[in-house]
Structure formats: structure tokens, C-alpha cells
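Q: Below are the sequence and a predicted model; questions follow.
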Amino acid sequence: MVAADGSIAPVKPLEPLVIATRESRLALWQAEHVKARLEAAHAGLQVRLLGMTTEGDRKLDVTLAKIGGKGLFVKELETALEDGRAHLAVHSLKDVPAELPAGFALACVMAREDPRDAFISNRYDALHALPDGAVVGTSSLRREVQLRARYPQLRIEPLRGNLDTRLRKLDEG
């Protein structure tokens, strides 16, 4: 840019694009993936992550069905967008309410990764190998219904928390 005196003014670097994200390992991986894709597509673009803890991350003692599941994981990120701390947010689509608040848009959906669920056990290779009365944990009402229908001999219990928390609970029994 040319200043009034004819000199060339230094170019002001663009401010970094800020992505709001939850701080769980999975959410950070997803946000890093989006960040890398943006930086690869736009040379010189600077992107940084704004990690946040949401109400859904804090309320681990109540099932999602009882406390209103979806919005619990997005409100704090929406607030960061509204007050200008972030330019966009990255979420798992399962955590986004079907109806978005006024002023918000679902601007991009990344290619879907493998949608299959995983069974993780320290002792058994598959659900059908579990003994009668064995406890299976899940936070998903859909998974709970499917498990109860297919394996009525198992006890299905609520299991909240991020991946690390769930694996720790598995190790603790």
C-alpha cells in the first residue's frame, strides 16, 4: 500500500484465523485436521486453535439424555464466535443441534471417517464373548437400544467422558 507521502507502507500481516474447539483429544485432532487442510489450501494462512471446556465436558455424572445432550457441547464455542474470540468452530456433527441459533450456519462438513463403533475390552474379543450380566458402557441412547435388543443378557450402563476418561474407567473396572 502506498502512503500519502509516496512511501510504501509495510504490509500488515493478516490476523490468524481462530478455530474454537473442545479440548478433548478427539476434538483437538478434528480441529488440527481442519487447520491442516485450511493451511494446505491457502498458502500463508495462519490458523490457531482456541481450546475450550464445555458444559458437556464438565457434567459427567448425569446421562446426556437427562441433561439435554446436543447443546451441552457447543454453547461455549458459540459464545466464542459471538464475542469475536474465534472465527469458526469445529464440532462432531453428532454434537450439533438440528436447529442452529440465529446468525450461525453449518458452513462445511468434512468427508466422513469410518462410522463404525468399536468394542474395547481388556479381556474379551467381541460382544458375543461377554458372559451373562457383563457390564457394557455407552453414552449413546441409540447404542444402548441396539445393545439391549441384540444382547439382552448384558447390563448396559451409562458411560460419560472423553476417550481418555472412558479408557481409564475400563481399566478401573
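A: Structure's in. What do you need?
Q: contacts and neighbour counts: CA atoms only from here.
A: Noted.
Q: part of a helix, is residue 170?
A: Yes - looking at residue 170 with DSSP: H, G, I helix; E, B strand; the rest coil, it is inside a helix.
Q: Could you list the buried residues of the longest helix seen in the chain?
A: For the chain, the helix reaching the highest residue count under DSSP state H is reported as helix 25-41. By neighbour count on 16 or more other CA atoms under 10 Å, the buried set for helix 25-41 is 27-28, 30-32, 34-35.
Q: before we move on, what about stretch 51-70?
A: Buried, per 16+ other CA under 10 Å, within stretch 51-70: 51-52, 54, 56-57, 63-64, 69-70.
Q: thinking again about what came up before, nearest to residue 97 among the buried residues of helix 25-41?
A: residue 27 (16.8 Å; CA to CA).
Q: Verify the stated contact: that closest one with residue 95.
A: No - between residue 27 and residue 95 there is no contact under CA atoms under 8 Å: 11.1 Å.
Q: my guess is residue 91 contacts residue 24, does it?
A: No - under the criterion of CA under 8 Å, residue 91 makes no contact with residue 24, lying 11.3 Å away.
Q: check contacts around the closest residue to residue 45 other than its chain neighbours.
A: Closest residue in space to residue 45, ignoring its immediate chain neighbours: residue 39 at 5.6 Å, by CA to CA, 6 or more residues apart in numbering. Shown in contact with residue 39 (CA atoms under 8 Å, 6 or more residues apart in numbering): 45-47.
Q: ok, and here's another one to check against it:
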Amino acid sequence: MTKTITIATRESNLAMWQTKYVAALIEQHTPYQTQLLPMTTEGDQRLEVSLNKIGGKGLFLKELEQSMQAEESDIAVHSMKDVPADLPEGFTVCAVFPRADPADAFVSNQYKQLSDLPQGAVVGTSSLRRQSQLLALRPDLDVQPLRGNVNSRLAKLDDGQYDAIILAAAGLQRLGFDDRIASRLMAPDWLPAVSQGAIGIECLSSRTDLIQALSVLNDENTWLAVQAERALNAGLNGSCSVAIGAFAECVDDEVSIQAAVFSPDGEQTLAAHTQNSDPVAAGKAVANTLLAAGAQAILDLAEETG
């Protein structure tokens, strides 16, 4: 008898794309069949308030985790950038998939790149990390909040509410909006969110059957990079109420990670880089370097003004 895995997922177009992608790989590479359990999370419902004011990106996970605890679902699929550095007790990430484009995308109907924007141009983002980097590079810009799914954000741009918006390149590409990317904002000059572009599976730590079965899907290089970036984030007590950018990649037999913390106004930036064969050690080392250079004061400022 074929076993079925029930996958909890957010209902947005992007979340459904990601979950269907994962479901297809599960059915292709494991003995399991799949069925989806679409859900609306608090983070999806409260679009009028910035995430850092209502509890952070963990609001995208809470209902999905509750469904696993209630045995309504077996696993949940997430954008790893939405997964907090510290998972609730009893949960684990059991697989990540090959990382897509980790860059942020500059999206505009009139301008090709950030430097082309006129003074005072209105740029939309509700990410403090993106806001900080925008203001660090262009303090003259008018950065305004922008929440909602990818389609609604693009619609607001097309309605003329913004001169440009910043989105994750991977999300646009997955939904077939490659042509909306005017240019890509890339490391080392611009750092993405921790684990941006990576998709992961979360399950209960007690589900050793699933952890073993789904381990065949894990992409080792992506997992090494994600571990380094998440270790950095944990070392800095990172959340969406502070501005932290990071990018790790495998270089030969080591993990190379670069990271930075930014003040909300973009006036203060601290950056660090290291390489190590142990991804967690690499992430912790960069966090410690940043803290030794005074990162805590910048992080505290972001918390106070968030």
C-alpha cells in the first residue's frame, strides 16, 4: 500500500508553486504520494502592518507547524528565508533543494538599474534589509512600504504607486516573471536575505521515518550554505526587525560566507567575510567578527526604531 505525505503550505501563488515543485520531487524519488493542505497564515492575513511590528517572518510558519502537531499534515514547505534562525522545539529542517537565484531584483517600468532612478524616486519594499541597503547606496530615495504577494506588488508598481520595487529574483523567476527583472542586485555589493532562493522541508523531529526517506532530496551544497547563513543569523539573534544580509557558497572544500549588518537609515554598515570547512563554524565566526566590530549597537538601534 502506497503511503501519502500531506504537505502544509501557504496559499499564495509562489508558495503553491514551491510546494508543487517539492511534491513532484517527492513522488519521483521516494515511495510516497503527496497531497496538499493549503492554509492562510497570520503573516498572509495582516498585510496592513509590517512584519517586524507583528512578530516577524515566523508568522508565516505558525499555522503550518500547528497542523503538523495536530497530525493534519506531515511536512511543510517553506522559503528558507522565512524560517527563523531558531525553530520551535520539536521541529527540524529535513531537506533543502538546489538554491535558485539568490539575488534581489530591481523591478521598474521606466528605469534599468538603481543608479538610473532620479532623486526622490519612490521605491517599494517592506524589508528592512532592502531599505537599509537602498539608503546606503541612494540616501535621496523615498523608500515606502510594500507588502502582499508577488502579483499584487507588481500591480502596485504598474499602477504608478512606485517608481521601482525590490523583490527576490527567485520568486519572480519561479512565477514566470523573468522579463520584469530590470537588473539584479548581487553580492558582494548587495547582500540577499539569509537563505534567499532556497526551499526547504520542515517536519517534526520525531518523524524519523520522513527524515530518513526525504534525506535523498537534500542538496548538499545548498545545505552547507544555508547552515552557514543560519548560524550567522542565530549568532546575531537575527529577525526581520533588524537588517542583516548574508551570502554563503561552497568554494573548493570550504564554505565562504560574507555578511553585513546595516542601520535602518543606511548610514552605518559593518561587513565581514570568512571561509571554513565547517559551515556552522563559518557562520558563527562572521557573527562574532561583526559583534566585535560593534554590530550589536546597530542591531539594537534597528530594534528600537522598528
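A: Received, thanks. Worth saying up front: this structure is predicted, and the values here are computed from it rather than measured.
Q: Any idea what the TM-score is?
A: Once superposed, chain against chain, the TM-score is 0.87 (TM-score structural alignment, normalised by the length of the first structure); 160 aligned residues with a CA RMSD of 1.3 Å.
Q: Looking at the buried residues of stretch 51-70 of the first structure, which are in strands?
A: 51-52 (DSSP state E).
Q: which among the buried residues of stretch 51-70 of the first structure gets closest to residue 76 of the first structure?
A: residue 54 (5.8 Å).
Q: Aligned counterpart of the closest one in the second structure, please.
A: Under the alignment (TM-score structural alignment), residue 54 of the first structure maps onto residue 41 of the second structure.
Q: Check residue 145 of the first structure too.
A: By TM-score structural alignment, residue 145 of the first structure lines up with residue 132.
Q: just so I have it, where are all the helices in the stretch 51-200 of the second structure?
A: 51-54, 62-69, 128-137, 150-158, 169-174 (DSSP state H, counting those that start in this stretch).
Q: Would you mind giving those as CSV with distance to residue 106 of the second structure added?
A: Shown next, in CSV, are the helices of the stretch 51-200 of the second structure (distance: least, CA to CA, whole Å):
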stretch, distance to residue 106 of the second structure
helix 51-54, 21
helix 62-69, 30
helix 128-137, 11
helix 150-158, 12
helix 169-174, 9
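Q: Tell me which of the ones you listed sits most buried.
A: helix 128-137 (a mean of 23; mean count of other CA atoms under 10 Å).
Q: What's the average distance for it when superposed on the first structure?
A: Mean deviation of helix 128-137 of the second structure from its aligned counterpart in the first structure after superposition (mean CA distance after the TM-score superposition for the first structure): 0.5 Å.
Q: ok, the corresponding residue of the first structure for residue 158 of the second structure - contacts?
A: In the first structure, residue 158 of the second structure lines up with residue 171, judged by TM-score structural alignment. Taking CA under 8 Å, 6+ apart, we find residue 171 of the first structure in contact with residue 122.
Q: Let me know the distance separating residue 171 of the first structure from residue 97 of the first structure.
A: 33 Å (CA to CA, to the nearest Å).
Q: Which parts of the second structure are strands?
A: 4-10, 33-39, 75-79, 91-96, 104-107, 122-124, 142-144, 164-168, 183-185, 199-204, 243-251, 254-262, 269-276.
Q: returning to what we had before: and the furthest pair within the buried residues of stretch 51-70 of the first structure?
A: Longest span within these, CA to CA: 51 and 63, 23.7 Å.
Q: Residue 146 of the second structure reaches residue 153, doesn't it?
A: Yes - using CA under 8 Å, residue 146 of the second structure is in contact with residue 153, at 6.9 Å.
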